[in-house]
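Asks: Dropping the sequence and predicted coords here.
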Amino acid sequence: MEVPIAVLGAGSFGTCLAVLCARQHPVRLWARSAALAEAIERDRRHPGRQSGLVIPKPVSATSDLATALEGAAFVIVAVPSHAVREVMTQASRWMSPNAIVICTAKGIEFETGMLMHKVLEDVLVPSQHARITCLSGPSFAQEVAQRKPTVVTIAGTEEKYAIEAQAMLSCPWFRCYSTDDVVGVEVGGALKNVVAIAVGMSDGMGLGLNARAALMTRGLAELIRLAMELGGRLETLGGLSGMGDLMLTCTGDLSRNRQVGLGLGRGRPLEEIIAELGEVAEGVQTTRAACRLAEKVGVELPIAEMVRRVLAGEATPDQAGRALMTRQLGREYDPDRP
């Protein structure tokens, strides 16, 4: 059965999801820029990174939120994490009370330390909270656009709504698993970007594959520690939204966060790297927020803290690497240490 779908955010991933959903449903793709919406409508292509992706007629682009949201049964939130509160505060005025929300933003709000589902709960009415779901996992937009096999996780505190979203999104080249562990899925999706910057720095400095493996493994330990302290489950971090997304983002050169790290490791200024990317690298914003949240709940994130120091200009990548290698020795796993 066809149902109207709204996709908020016409970046790489939002556009790819709009095309994915349009195979069976009418989709309205919201772009903040009127010029971008007009270009998509006129040319049936995205003028940015996904310029090779043909946008079919079931997708209509608009810069008007009310138009995008009218009667939508599913609302896919595909804006950067720092824009979720602003966009969804406006969107809440026009959303159907029965719409299922699918958030793809991967980050932590700096001012509040909130994960994205908590930000959404903050701006939506209580009756809509159960319908909030979060999509995460190893999913480069370019490969989704090319219909290459992609497998992700969708989480909802009321899993029946995650299952509805799972059924709507899944197709022969895009498979979703469901879970009720929203915290685990969101922490994995947010913090893996920070670890990817660290791995990129190591690779940029030519420190080798041993160092890469160590950073990914100890980075996963940081994902697990923070997620479990916040109420997430261990098995989630060993799944697609934890280990899976971490592996992809740390090693795949399509990763913007990895590209930030590579540039820093090669001695380039952060501002120059960001300008060249042209799109948001979520890990840059998330690093400060994750470190602040970890300090608040009493969890050690040494890799994230070193990335924070490099991004803030308080240390060079070389100094950060040396600091990690000369930390106090200890057990690999200590159940009594957060």
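Replies: Yep, it's here.

Asks: Could you use CA atoms for every contact and neighbour count after this?
Replies: OK.

Asks: which residue packs closest to P172, ignoring adjacent ones?
Replies: In space, P172 comes closest to P149 once its chain neighbours are excluded; the distance is 7.8 Å by Cα to Cα, 6 or more residues apart in numbering.

Asks: Then C16?
Replies: In space, C16 is closest to A145, 5.5 Å off (Cα to Cα, 6+ apart).

Asks: re the thing from before, and for the residue nearest to P172, the neighbour number?
Replies: Using other Cα atoms under 10 Å, the number of residues around P149 comes to 13.

Asks: quick one, what contacts the spatially most central residue of the chain?
Replies: The chain has K106 as the residue nearest its centroid, 2.6 Å off, counting by Cα atoms, centre = their mean. By Cα atoms under 8 Å, 6 or more residues apart in numbering, the residues touching K106 are P80, S81, M116, S136, E186, G189, A190, E282.

Asks: Structure two is appended below for comparative analysis:
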Amino acid sequence: MTKIAVLGAGSWGTALAMVLADNGHEVRLWTHNKEQAADINATNQNRRYLPEVTLPKDLIAYDDMKKAVEDVTAIVLVVPSKATREICEKLNKVVSKPVIFIHGAKGIEPDTFYRVSVIMEKTLDKHISNGIVALSGPSHAEEVSKRHPTTVTVSSNVIEHAEHAQDLFINKNFRVYTSPDLIGVELGGALKNIIALGAGISDGLGYGDNAKAALITRGLAEITRLGARMGANPLTFIGLTGVGDLIVTCTSVHSRNWKAGHMLGQGAKLDDVLESMGMVVEGVRTTKAAFQLAILQKVEMPITAGLYDVLFENKDPKEVVDQLMSRVRRHEMEDLSSIMEDIYKG
């Protein structure tokens, strides 16, 4: 039996802990909230994030990080991307031997432009890390917790580490693929949240399926352009962690990024939206990072720039949509040509 600590008792952390417990592992689910840990252990439910879902009886919640990670061989980090540094610094003080780290966060750090695995690599002490793996794909926690069929991808710079994570998670309900393209897997998972905000805004404005289909398609082109420039394999973006995750996040009521965008499209202010959500909306922070990164890399990302104006410059969403529709006419294949140029340059 493998001992695994899952750090982060939100909806996604809890759902991943359930998958691991279903596979017969000894799973410790850590939360910084003492009351939440006690409630989970008393009720076998995470009533705040996954109400009406019964957790496996051998899934134990902890509020003491040191006890949660004691003697584990794997740590699954499922906290908001902005909390990654803080949690890794705490882990440096409580982890005593090398373990494999698997993260389920989807974000890019503004200013540094680090992906989550890079933040971890630069923050974790070398003597406690036995490899870093990213887990990503079209996977709403609400559906995973109900054991609905779900497929994800795990990726690492060392393929054996990804294969180890695959072995830990895969079962009849939760299919896991491996990928060697860590850059592409992480960028796809992070950048799709920007487009999901846009899809929500479009729906909030009352526009139909035509508009959303265009937004998703052109959004995928932006993601692929930036990804290719950053060294990712463009084919990754037509896989699970690209178009797969993009579709589910842009079209589902489970998506907190879509929900946030929908409220913005209906006229709500960003601060009010974030306060009412009660959970982190990763797309907001990622929009800022991607906007900065696109300027630095000289990559054209008009949808991202428009969303940046809505989120941080207080622009009217409808005005931004009108501006996007009025852009200079161009040939669709120009995007494919620019992506191919980046591939050949690499």
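Replies: Received the coordinates, thanks. All values reported here derive from a predicted model rather than from experimental measurement.

Asks: care to give me the TM-score?
Replies: Put the two chains on top of each other and the TM-score (TM-score structural alignment, normalised by the length of structure 1) is 0.96; 337 aligned residues with a Cα RMSD of 1.5 Å.

Asks: What distance do you get for the residue nearest to P172 of structure 1 to G244 of structure 1?
Replies: 14 Å (Cα to Cα, to the nearest Å).

Asks: Over to N210 of structure 1?
Replies: The gap separating N210 of structure 1 from G244 of structure 1 is 19 Å, by Cα to Cα.

Asks: isn't G13 of structure 2 right next to V78, touching?
Replies: Yes: G13 of structure 2 sits in contact with V78 when judged by Cα atoms under 8 Å, with a separation of 5.2 Å.

Asks: how much space between the residue nearest to C16 of structure 1 and E235 of structure 1?
Replies: Between A145 of structure 1 and E235 of structure 1 the distance is 29 Å, computed by Cα to Cα.

Asks: which of the two has more neighbours?
Replies: Between A145 of structure 1 and E235, A145 has the larger neighbour count (other Cα under 10 Å), namely 19 against 12.

Asks: so what's V176 of structure 2 up against?
Replies: Counting by Cα under 8 Å, 6+ apart, V176 of structure 2 touches T151, V152, T153, V154, Q166, F169, I170.

Asks: Now with 7 Å, please.
Replies: Contact analysis of V176 of structure 2 by Cα atoms under 7 Å, 6 or more residues apart in numbering lists T151, V152, T153, V154, Q166, I170.

Asks: Pull the number of nearby residues for the fourth one.
Replies: Right, the one you point to is V154 of structure 2. 30.

Asks: Just say helix, strand or coil for it.
Replies: Classification of V154 of structure 2 by DSSP: H, G, I helix; E, B strand; the rest coil places it in strand.

Asks: now it: how far from L77 of structure 2?
Replies: The gap separating V154 of structure 2 from L77 of structure 2 is 14 Å, by Cα to Cα.

Asks: before we move on, what about the second one?
Replies: Counting by Cα to Cα, the separation of V152 of structure 2 from L77 of structure 2 is 16 Å.

Asks: same deal with the last one?
Replies: Distance check for I170 of structure 2 against L77 of structure 2: by Cα to Cα, it reads 18 Å.

Asks: Give me the more crowded residue out of the two.
Replies: L77 (23 against 17).

Asks: Could you report the neighbour count for the closest residue to that one other than its chain neighbours?
Replies: Nearest non-adjacent residue to L77 of structure 2, counting by Cα to Cα, 6+ apart: H103, 4.5 Å away. Neighbour count of H103 of structure 2, defined by other Cα under 10 Å: 24.

Asks: Aligned to H103 of structure 2, what sits in structure 1?
Replies: In structure 1, the residue equivalent to H103 of structure 2 is C103, according to TM-score structural alignment.

Asks: wait, what's in contact with its match?
Replies: Residues near C103 of structure 1 by Cα under 7 Å, 6+ apart: I76, V77, A78, T133, C134, L135.

Asks: Could you see which of those residues carry over to structure 2?
Replies: Retained in structure 2 (both residues aligned by TM-score structural alignment, their matches' Cα atoms under 7 Å) from those: I76, V77, A78, T133, C134, L135.

Asks: among these, which are in strands?
Replies: If you go by DSSP state E, the kept ones among the contacts of C103 of structure 1 have I76, V77, T133, C134, L135 in strands.
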